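J.: build me a model:
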Amino acid sequence: MSTTQTARLYEQVREAILSLEITPGERLSERGLEARFGASRTPAHAALMRLEADGLVQREGRGWMVSPIDIGEIEAVAEFRETIEVAAVRLAAERATDADLAGLDELLQAARPVRTEEDGVRSGGDFHVELVALAGNAFMVEAVRGCLVRLARTRWLEVRTPQAREAAWAQHHAIVAALRARDADRAAELVRTHIRSTNARLVERLTAQVQPLRLRGLTVVRDADAG
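T.: Coordinates of the predicted model:
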């Protein structure tokens, strides 16, 4: 089996799923991926196994299905992120150097203005990964990256307007300011509030969009056991 071919196919299918080109609930097969992406069967199977580990596809009988957008899962991911990121920001307040924090501030400044939804999703994700990285714990970074992958198909709902993108940027900036002041309690509370408020708005908007999304052919469920 070609490791390179498997990696390339995995990235192609992953991008198609995250961009909603391949929609939630869509059926997949190894043979279908062969035809669509010009891959052989063994790399197709390996790529699907990797995507299953990411939570982006799941087994459906003898085949595969793109995982539905699961509102219950989104809420659970927010709880997990809060636990990880609050702990990480407290460690960052102790461990990050002044230069580290200045670099995070520069990353924020370079992302402004956040002109599009795509920019908002990308810059927001980059910020959270870099923020957690300042804790100096690779497992925390990997956990947050995994959470952001799970949320990638829906985070665009949170950054649809310039006002929403500006509000997110301002919240990120406040977190950095608290860290630069070495105020761990305030930084932790700002992270907690940011994650909770962002999740609440996302779930509210997603719930309101369930029917339109279903009309577009996207499968949206309330929890992992819903039909």
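
J.: switch to C-alpha atoms for all contacts and neighbour counts from now on
T.: Fine.

J.: return the distance of the residue nearest the centre of the chain relative to residue 156.
T.: Taking C-alpha atoms, centre = their mean, the centroid of the chain lies closest to residue 148, which sits 1.9 Å from it. The gap separating residue 148 from residue 156 is 12 Å, by C-alpha to C-alpha, to the nearest Å.

J.: find the nearest non-adjacent residue to residue 148, please.
T.: Distances taken as C-alpha to C-alpha, 6 or more residues apart in numbering put residue 125 closest to residue 148, at 6.8 Å, once the chain neighbours are dropped.

J.: what is the burial count for that neighbour?
T.: By other C-alpha atoms under 10 Å, 19 other residues sit near residue 125.

J.: compare with the first, here's sequence two:
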Amino acid sequence: MNAHDTLGATVYAQLRGDILSGRLGPGERLRAEALRQRYDAGGSPVREALMRLEAEGFVVLEQNKGFKVAEVSDAHLHDLQRTRVEIEGVALRWAIAEGGVDWEAGLLAAFHRLASVDKAANNGEERNATWLHYHQEFHLALVSGCRSPTLLSIRQHLFDQAERYVALSIAYKGEIRDDVGEHRALMEASLARDVEAALARNREHIERTTEKLDHALAAGRRDAR
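T.: As a prediction, the model looks like this:
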């Protein structure tokens, strides 16, 4: 990989991370000059990053207006989460059937890391970046035994789209959840090779998140009035 490719990959990763974390909010204009200054990069890497993110659905190109961060909506959230239940269900079913001792060890280690840190930072106003990373690792470890790169790629895209919604809901003070308990139950059912229980725990986990996000989106609309 040459220097141009390396810089392009860096800008892409930084811009993608800012969108997923909510630092660049839904509908925010992505002006090339501002992005060049933000990421200390030239125009070419910035354009390449924007085009990649448009293909992934995180950025929208409007005629005569340029790029902006993709909007969020109730309809998109529910479509996304319903699809996640189905896709992750297939991946989890395959992982339980095909995952070996390395899969089991990886899932145990991922849960241990996730349970070792607090979810919130800065008095609960934002998520702990370490927890966010460990959370992604846990859910990937859960399905990694499925041995299907294609299925894992689809699942990862859906997961990242969902994480953007979650990042936007941090300030919403909803029901307090037992995050450790939910993830432990999901892990234990999977390690016990209890397919139906694991699928039920995964569906409940996603549905609880969707319910909180529904309330957060509604609260955001009320605050915007």
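
J.: secondary structure element for the residue nearest to residue 148 of structure 1?
T.: If you go by DSSP states H and E, residue 125 of structure 1 is part of helix 117-133.

J.: go through that helix and flag the buried ones.
T.: Using 16 or more other C-alpha atoms under 10 Å as the test for burial, helix 117-133 of structure 1 gives 117, 119-133.

J.: please apply the same query to stretch 179-190 of structure 1.
T.: 179, 180, 182, 184, 186, 187, 188, 190.

J.: so where in structure 2 does it end up aligned?
T.: Using TM-score structural alignment, stretch 179-190 of structure 1 corresponds to residues 190-201 of structure 2.

J.: now the terminal residues of that stretch, how far apart.
T.: 9 Å.

J.: kindly report the same for stretch 126-139 of structure 1.
T.: 17 Å.

J.: in structure 2, what stretch matches it?
T.: Matched against structure 2 by TM-score structural alignment, stretch 126-139 of structure 1 falls on residues 137-150.

J.: and that stretch, how far out from the chain's middle?
T.: Centroid separation for stretch 137-150 of structure 2 versus its chain: 14 Å, with C-alpha atoms, centre = their mean, to the nearest Å.

J.: residues contacting it, please?
T.: 88, 91-100, 103, 106-107, 110-111, 114, 152, 156, 187, 190 (C-alpha atoms under 8 Å, 6 or more residues apart in numbering).

J.: going through those, which ones are buried?
T.: 88, 91-96, 99, 103, 106-107, 110-111, 114, 152, 156, 187, 190.

J.: could you name the helices and strands sitting against the longest helix anywhere in structure 2?
T.: In structure 2, with assignment by DSSP state H, the single longest helix is helix 195-224. The helices and strands touching helix 195-224 of structure 2, judged by 3 or more C-alpha pairs under 8 Å, 6 or more residues apart in numbering; DSSP states H and E, are helix 74-98, helix 149-168, helix 179-191.

J.: now the ones you listed in CSV, with distance to residue 208 of structure 2?
T.: Putting these into CSV (distance: least, C-alpha to C-alpha, whole Å) gives the following:
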stretch, distance to residue 208 of structure 2
helix 74-98, 11
helix 149-168, 12
helix 179-191, 10
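
J.: and the residue of structure 2 positioned farthest from its centre, how close does it get to residue 44 of structure 2?
T.: The outermost residue of structure 2 relative to its centre, with distances by C-alpha atoms, centre = their mean, is residue 64 at 30.4 Å. Using C-alpha to C-alpha, we find residue 64 of structure 2 at a distance of 19 Å from residue 44 of structure 2.

J.: do residue 135 of structure 2 as well
T.: Distance from residue 135 of structure 2 to residue 44 of structure 2, by C-alpha to C-alpha: 33 Å.

J.: and for residue 194 of structure 2?
T.: 50 Å.

J.: leaving out the residues flanking it, which one is nearest to residue 180 of structure 2?
T.: Distance criterion C-alpha to C-alpha, 6+ apart; nearest residue to residue 180 of structure 2, sequence neighbours excluded, is residue 115 at 5.9 Å.
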